[in-house]
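K.L.:
Using only what follows, build the 3D model:
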Amino acid sequence: MVRMIPQRELRNENAKLMDAVTAGETFIITRNGEPVAELRPVRRMRKTFIGRDELGRLAGASIRIDPAEFRRDLDSAIDQSL
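P.N.:
I've put the predicted structure just below:
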């Protein structure tokens, strides 16, 4: 749930609001009743690339990936031409 708070509350209750944001709450900060900013938790970004060693660890098994076979699989699945 998003809660609207005046700028004054942000100034006066900074530590309390940071604890609430850390717990997952989101706030819209207002000035003279008009929304001016959003205070929310930072979203963790997912990695877009996982290396072979990391993939093996995540799979929970000793996976050996043959680079040549992997490349052939990619080439057959994806058109690499411009």
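
K.L.:
C-alpha only now, for contacts and for neighbours.
P.N.:
Noted.

K.L.:
What helix or strand is residue 70 located in?
P.N.:
helix 67-77 (DSSP states H and E).

K.L.:
How far off centre is that helix?
P.N.:
Computed by CA atoms, centre = their mean, to the nearest Å, the chain-centroid distance of helix 67-77 equals 30 Å.

K.L.:
One more, please, to line up against the first structure:
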Amino acid sequence: MSLQPEITQRDLRSRSREIMDAVEHGQSFTVTRDGHGIGELIPLRRRPRFVSRQQFAAMSRNTPSVDLEAFRADQDAAVDHEAISQYDR
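P.N.:
Alright, predicted model coming up:
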């Protein structure tokens, strides 16, 4: 037995805005048709947008170092290539 509230297919059709608002706010539902569960509406998991300084530091510990001169050379080469391609048209 599901702990989620059950809604009928007809309820979903007629109250879709209300139900979708509830899902957006974390509520889950089991959708039924003819008394039988046919699916679930569950909120998508979203990663938090804010990352604390401690989290960022922890995530950054294992990142490779960047050779700034090589990075700049790659950027300059890409820009030079794009500029030359525009004049070839």
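
K.L.:
Can you pull the TM-score for these?
P.N.:
Put the two chains on top of each other and the TM-score (TM-score structural alignment, normalised by the length of the first structure) is 0.55; 55 aligned residues with a CA RMSD of 3.1 Å.

K.L.:
quick check: the longest helix along the second structure aligns to which part of the first structure?
P.N.:
Of all segments of type helix in the second structure, defined using DSSP state H, the longest is helix 68-87. Per TM-score structural alignment, helix 68-87 of the second structure has no counterpart in the first structure.

K.L.:
Outside of the helix holding residue 70 of the first structure itself, list whatever touches it.
P.N.:
Applying CA atoms under 8 Å, 6 or more residues apart in numbering, helix 67-77 of the first structure has no contact partners.

K.L.:
Flag every buried residue along that helix.
P.N.:
For helix 67-77 of the first structure, the neighbour count (16 or more other CA atoms under 10 Å) marks no residue as buried.

K.L.:
And stretch 8-17 of the first structure, by the same measure?
P.N.:
Result for stretch 8-17 of the first structure [16+ other CA under 10 Å]: buried residues 10, 17.
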